[in-house]
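S.K.: only the shape, not the letters, is given here:
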């Protein structure tokens, strides 16, 4: 499986200037190549190389490998635009967004990421430095740092290209690592059900709720500040809103990483699998009041599900997806389904057997039960297919 490791560079002022000039030159060259590709309708690397390679090297002083990567980056960008147009990401043909996307060449930001291969970049893991090509010559001894676990993964599993990127005045290298998957647990001792919600981001069938008042208060503050800045409609307000949106996204991502890590660790420790709701259409399925809709749309549930899936795959923990229909109205004891079983958001009280529990935990028990049923049915169908083949 592929993992992406991001390490922070610690360049000196002179090295920073060289890196900035290199990134600017590479993206200028890529933007010019994108214009040529649009005019000549040359969207493949070999075709575009014939029109642009020599001039890129002469005008911007890029090395052979850097020029090749600038051309390939341009072609990849057009491939992405074509796929987005085909999938309706820019609306229907004739729409303004569709016309803007298809009617002009691609433009790269001055600080957009630039790929580096092993000819342009070498790692010295013991010294924690890199040697990197720039338009001012080869920079040696550029220090980098990161978490010990990430650096160990980088040293042992890095493969392929690395991307140089500048974000907020800080320099990073983003490297791709190929890690062997753990042997999957083919005989789980049950399933840990995970219910995703609004008040509690995730609740497990073990009785643990991942959220809390502090996070919810912060989410409410983010929503109010976002609304306030949107109403001002000034240049400084838009700039501040953009900066704050990045900070909010990073905080949410960090919380999702922590939640997924704890869930996968608990499932691995107890020898169980993980049962998740099918996330497709979660926002369309929920019928909520207006304040709750804002809270629902402000959390990246798909990101949380993806984090759980890849961490579980790395740990060898099986993950199954179940139909979420009526999990919040079904009694986990007698299986009676009734809308009246939910007298309030947090309370579940069965009208048949009298079972009372926190609503999110009751739903997570139902998800765990359905997960085990899906797993057993899948194992039985696989055994039946093997019998028929034999």
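M.R.: Arrived safely. The structure presented is a predicted model; accordingly, all values stated were derived computationally and were not measured. Numbers count the residues shown, from 1 in each chain.

S.K.: can we go C-alpha only for contacts and neighbour counts from here?
M.R.: Fine.

S.K.: separation between the nearest residue to residue 31 once chain neighbours are set aside and residue 78?
M.R.: Of all residues not flanking residue 31 in the chain, residue 107 sits nearest, at 5.2 Å (C-alpha to C-alpha, 6 or more residues apart in numbering). Distance of residue 107 to residue 78, given as C-alpha to C-alpha, to the nearest Å: 11 Å.

S.K.: out of those two, which sits in the busier spot?
M.R.: Looking at residue 107 and residue 78 with other C-alpha atoms under 10 Å, you find the greater number of neighbours at residue 78, namely 20 against 16.

S.K.: wasn't the more buried one part of a strand?
M.R.: No. Checked against DSSP: H, G, I helix; E, B strand; the rest coil, residue 78 lies outside a strand; its state is helix.

S.K.: could you pull up the residues touching it?
M.R.: Contact analysis of residue 78 by C-alpha atoms under 8 Å, 6 or more residues apart in numbering lists 43, 106.

S.K.: could you check how far it is from residue 86?
M.R.: Note on residue 78: its distance to residue 86, by C-alpha to C-alpha, is 12 Å.

S.K.: against that first model, consider the following:
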């Protein structure tokens, strides 16, 4: 929460370091993206001449080199298309550029925290700026004091400055579960557990459809202000979805911790490549963050010491949880499950969650150390 003078120098600092990063990126691209030590020989003196401190110059060079490492990894993974595709050629044909307000890393030499006063002292191009107040929740402050470690990133979003700090929180000791809660993930129902909890996706899907229509209107305008509104709306939509995923993940993990049970999740990696859907369904599938919800459940479970396993999701929606009969016709529609073997009628997602729970218990028992006494 800097005052007007502090905000001005922070803004100038971000513009200066990112302008310097753009210059370093052009040098790196011209020299075939050398290693960090070699890149430092080409650029360090000029960065110092531009008014950057020693640590800030090092961080700018490292930031540029890391960005090219990320680009190379994305190309190798196929995230930018196949070789020769338009998107991949565009990415490979020019130097990486940084926005004026892009994040700048700070280490403990450039940034110090005064937790009791809730202020920071930070390096800027105008010298060291002290007593810059910061605000956060009481829980976040306790976490900062106990677990902050490594670098922090300074960013600016819509005129507001943020410090993103990394905290390494130790994992709680995992307890021995009495049983497992199966979690079935979907689009109509975001998450359904074998204990009866159901997170309906109707509200979130309705919100996404409304945002999709608004994006289409703004994209047709093709103006600078429309692009600015699109960026702001995309960030707002991402925050809304992340908040929903946090609520769902916390509810599921809290229930498992309270009842002394473990969690069993579907292994959904590559689902977008495996599933073949019609165009309206593809929009819904690609718009929802499957991986984000699973990641939230995983890290919350680790912090709480809740045992967690991943299971093969194949045929969980076609298998009867009561008798084990597998038939594609068992899944009558999105909500209804009627077993062709024993005739049981159940909610389709809840039936799948029971199958996931059973598989989770099997996986846990198979991976557990034997408790049989040693042979004399």
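M.R.: Sure, I can see it. Please read these numbers as outputs of a predicted model, since none were measured by experiment.

S.K.: next, the TM-score between them, please.
M.R.: Here the TM-score of the superposed chains, computed with TM-score structural alignment, normalised by the length of the second structure as the reference length, equals 0.93; 376 aligned residues with a C-alpha RMSD of 2.3 Å.

S.K.: and the longest helix anywhere in the second structure, what's buried?
M.R.: For the second structure, the helix reaching the highest residue count under DSSP state H is reported as helix 224-259. In terms of neighbour count (16 or more other C-alpha atoms under 10 Å), helix 224-259 of the second structure has its buried residues at 226, 230, 241-242, 244-246, 248-250, 252-253, 255-257.

S.K.: do stretch 107-118 of the first structure as well
M.R.: By neighbour count on 16+ other C-alpha under 10 Å, the buried set for stretch 107-118 of the first structure is 107, 108, 110, 111, 112, 113, 114, 115, 116, 117.

S.K.: take those and lay them out in CSV including distance to residue 315 of the first structure.
M.R.: Rendered in CSV, the data for these read as follows (distance: C-alpha to C-alpha, whole Å):
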residue, distance to residue 315 of the first structure
107, 41
108, 38
110, 40
111, 36
112, 34
113, 31
114, 32
115, 30
116, 30
117, 30
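
S.K.: which one of those residues sits closest to residue 275 of the first structure?
M.R.: Nearest to residue 275 of the first structure out of these is residue 113 (C-alpha to C-alpha; 37.0 Å).

S.K.: what's that closest one aligned with over in the second structure?
M.R.: Under the alignment (TM-score structural alignment), residue 113 of the first structure maps onto residue 103 of the second structure.

S.K.: quick check: closest non-adjacent residue to that match.
M.R.: With C-alpha to C-alpha, 6+ apart as the measure, residue 155 is the residue that lies nearest to residue 103 of the second structure, at 4.5 Å, once sequence neighbours are left out.

S.K.: hang on, isn't the residue nearest to residue 31 of the first structure packed against residue 34?
M.R.: Yes. Assessed by C-alpha atoms under 8 Å, residue 107 of the first structure is found in contact with residue 34 at 7.1 Å.

S.K.: surely the residue nearest to residue 103 of the second structure is in a strand?
M.R.: Yes. Using three-state DSSP, the secondary structure at residue 155 of the second structure is a strand.

S.K.: from residue 100 of the second structure, how far off is it?
M.R.: 10 Å.

S.K.: overlap in contacts of the two?
M.R.: Common contacts of residue 155 of the second structure and residue 100 (C-alpha under 8 Å, 6+ apart): residue 14.

S.K.: okay, and stretch 113-124 of the second structure goes to which residues in the first structure?
M.R.: So in the first structure, the equivalent range for stretch 113-124 of the second structure is 123-134, judged by TM-score structural alignment.

S.K.: against residue 256 of the first structure, how distant is the residue most central in space within the first structure?
M.R.: With distances taken as C-alpha atoms, centre = their mean, the first structure has residue 303 as the residue nearest its mean C-alpha position (5.6 Å). Summarising the geometry, the distance separating residue 303 of the first structure from residue 256 of the first structure, computed by C-alpha to C-alpha, is 7 Å.

S.K.: what touches both of the two?
M.R.: Residues touching both residue 303 of the first structure and residue 256 do not exist when contact is defined as C-alpha under 8 Å, 6+ apart.
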